[in-house]
Structures are given as structure tokens and as C-alpha cells.
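Enquirer: Predicted coordinates and the sequence they were generated for:
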Amino acid sequence: MLKSRAAAVKRRLGDNEANAVARMLRVSPQKLNLVAAMIRGMKVSRALSDLEFSRKRIAKEVRKTLASAIANAENNHDLDIDRLVVSEAYVGKSVVMKRFHCRGRQRIGRVTKPFSHLTVVVREVRDERKTV
């Protein structure tokens, strides 16, 4: 039996990782990726504060998703939230609703309303410095 493409692409999380997924966000993937790229590789405390003061409309939803990933790391995987970094933040394309807008002289313009998916993966980094 064939598995779906999404199931084949999905990778397993490591022992020091946790994730959260937000689906059907009403924003284009291109606009959402601007905010996702902003937090990639950051410590979670810094990423949360940057999202709090971002002027992008979708930053509020990205912040909720990041907070959910942090809660999953703490409650489900027993990770230390002070050592978490955003290891991955990627965007997927979802459905595009098509609507019509009435124009002048009995013409119709097409309006597309895109939706996106957001996946945030946080990883606990261990301090590799040796104490002498």
C-alpha cells in the first residue's frame, strides 16, 4: 500500500527536538516565509521577543506556534527551555480559494486567497565547552 507523499517526506524528530504545526494560516507562503526566516537559528527567548514587536500581521500566529513548540518540548519531551533554539521553521503551501470581484463595465476580476502551513522545530543544544 502506498503512503502519501507527506508521510514519506516527514522525518522523525530526535530525542532533543520538539515541534508544532499551524495549519491553514490565511497568508501567502511567501509572506509567511519572511517571518519564518527571521526566527530560524535563534534562541527561543530572542525569537519570542522579536515576534512580539514585529509589525507583520502573521507574526502573532507564528509566535503562538513557537510557544506551542516550546510547551511541547517542556511537557512532552522534558527539555530545558533555557537551552532551546529554533532549529527549523519552514512553510508549506495549502489551498488557494478563488473568489471573484465585480469590476466596471460588467467585467469580473479574479481574487486568490492563499493559505499556508507552518512547522516550527525547536532543539535543545548542549553546551560543548569543556570546563578545566
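Expert: Yes, it's here. Here the structure is a predicted model, which is why all the values come from computation and not from measurement.

Enquirer: all contacts plus neighbour counts: C-alpha atoms, from now on.
Expert: OK.

Enquirer: on contacts alone, who are the packing partners of the strand or helix carrying residue 109?
Expert: Using DSSP states H and E, residue 109 sits within strand 108-124. If contacts are counted by 3 or more CA pairs under 8 Å, 6 or more residues apart in numbering; DSSP states H and E, strand 108-124 sits against strand 17-25, helix 29-39, helix 59-75, strand 84-102.

Enquirer: export these to a markdown table and tack on distance to residue 5 and mean neighbour count?
Expert: Converted to a markdown table, these look like this (distance: least, CA to CA, whole Å; neighbours: other CA atoms under 10 Å):
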| stretch | distance to residue 5 | mean neighbour count |
| --- | --- | --- |
| strand 17-25 | 17 | 19 |
| helix 29-39 | 19 | 18 |
| helix 59-75 | 24 | 19 |
| strand 84-102 | 13 | 16 |
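
Enquirer: ok, now how distant is the nearest residue to residue 17 once chain neighbours are set aside from residue 113?
Expert: In this structure, residue 17 finds its nearest non-sequential neighbour in residue 123, 4.4 Å apart by CA to CA, 6 or more residues apart in numbering. As judged by CA to CA, to the nearest Å, residue 123 and residue 113 stand 33 Å apart.

Enquirer: Check it against this one:
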Amino acid sequence: MQGNKSRDTSPELAVRRLLHAAGLRYRVDYRPEPSLRRTADIVFTKQRVAVFIDGCYWHACPEHRTVARANATYWSEKLARNVARDIDTSTRLKDAGWTVLRFWEHEDPESVAATVVTAVRGQDPTEGNLR
């Protein structure tokens, strides 16, 4: 598991390139709330927007979910904990006044970036992007 990247993944880099090209500046792998020991992939601190680009395997994507062959019980419990933590993180950040945007790694980077740009520039893009 040490070989799995927690930041700078290909989908994340693709979205970050598009956001930067759109003139937006952001923090990477940053804690939106210092009291919450969890980091978001991309954070816009002034606008209070936290963006998560979740890996299909690690966050149990309904479209690309796989079942482990070895240690199936451990992995199913692990992924269930990850999903529960994602929900808890989103809830706690929203309660603290943050806009939380979650995307899957397989989503089109251009549409992800367009939604993030809309959120950062003041419109409400959250309809349909929350899990």
C-alpha cells in the first residue's frame, strides 16, 4: 500500500492543470479545517471550497467497484470505513460552512474543472455532485 499515491494522482493533476489555466490558485493536499485531521485534494481557502477526487477502488465507486480475492473480509470492511469517513468528512466540512465537491477519478477532468470554477466564482454547483 505504500506505493499508492495519496496526492498528485493523474486525475488530480489533470484537473489542477485546467484550474490553473483558468486563472485559479489553490492549496494542494490541505486541511480545510485545522481541527479536522483530514485533507482535501484541492482547497480554495478564501472561497471555502474543498475538492476531493476519489479513487474508484479506495472509495468504492459504484461503477468500478471490485471485490478483493485475498483477504476479502478485511478489504470490504476497509472500503466501508473509507466510505463512512468520506461521508463524515463532507458532513463536518459543510457544517463548518464549506462547499464540498466530490468527484470520481474516472470523471472527465474538463467537466470536473468547469464545476469547480463555477463553485469558486460564486455560483452554486453542488446540485448533483454530492454523494
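Expert: Thanks, I have the structure now. The model shown is predicted, which means the values in this text are computed figures rather than measured ones.

Enquirer: So after superposing, what's the score?
Expert: For this chain pair, the superposition-based TM-score is 0.25 by TM-score structural alignment, normalised by the length of structure 2; 60 aligned residues with a CA RMSD of 5.1 Å.

Enquirer: For residue 9 of structure 1, find the nearest of the helices and strands packed on strand 108-124 of structure 1.
Expert: Across these, residue 9 of structure 1 has its closest neighbour in strand 84-102 (12.4 Å, CA to CA).

Enquirer: contact partners of the closest one?
Expert: Applying CA atoms under 8 Å, 6 or more residues apart in numbering, the external contacts of strand 84-102 of structure 1 come out as 24, 28-29, 32-33, 36-37, 39-44, 70, 108-125.

Enquirer: What angle do strand 108-124 and that strand make with each other?
Expert: Interaxial angle, strand 84-102 of structure 1 versus strand 108-124 (axes from the mean of the first three to the mean of the last three CA atoms, to 10 degrees): 170 degrees.

Enquirer: Specify the angle between strand 84-102 of structure 1 and helix 29-39 in degrees.
Expert: Using the same axes, to 10 degrees: strand 84-102 of structure 1 against helix 29-39 is 160 degrees.

Enquirer: Setting aside sequence neighbours, what's the nearest residue to residue 84 of structure 1?
Expert: Using CA to CA, 6+ apart, the closest residue to residue 84 of structure 1 is residue 124 (4.4 Å).

Enquirer: is it true that the one you found touches residue 17?
Expert: Yes: the pair residue 124 of structure 1 and residue 17 passes the contact test of CA atoms under 8 Å, sitting 6.5 Å apart.

Enquirer: Okay, buried residues for the longest helix anywhere in structure 2 please.
Expert: If you go by DSSP state H, structure 2 has its longest helix at helix 72-95. For helix 72-95 of structure 2, burial by neighbour count (16 or more other CA atoms under 10 Å) applies to 83, 86, 89-90, 93.

Enquirer: Please tabulate the residues you listed in a markdown table and include distance to residue 12 of structure 2 as additional columns.
Expert: Formatted as a markdown table, the buried residues of helix 72-95 of structure 2 follow (distance: CA to CA, whole Å):
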| residue | distance to residue 12 of structure 2 |
| --- | --- |
| 83 | 19 |
| 86 | 17 |
| 89 | 19 |
| 90 | 18 |
| 93 | 20 |
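
Enquirer: which one of the residues you listed sits closest to residue 101 of structure 2?
Expert: Once CA to CA is applied, the member of the buried residues of helix 72-95 of structure 2 that ends up nearest residue 101 of structure 2 is residue 90, at 8.6 Å.

Enquirer: Which other helices and strands does the helix or strand following the longest helix of structure 2 contact?
Expert: Following helix 72-95 of structure 2 in sequence order, the next helix or strand is strand 99-104 (DSSP H and E). Strand 99-104 of structure 2 is packed against strand 49-54, helix 72-95, helix 109-120, with contacts defined by 3+ CA pairs under 8 Å, 6+ apart.

Enquirer: Quickly note the distance from the residue nearest to residue 101 of structure 2 when sequence neighbours are not counted to residue 76 of structure 2.
Expert: Nearest residue to residue 101 of structure 2 in three dimensions, chain neighbours excluded: residue 51, at 4.8 Å (CA to CA, 6+ apart). Taking CA to CA as the criterion, residue 51 of structure 2 is separated from residue 76 of structure 2 by 25 Å.
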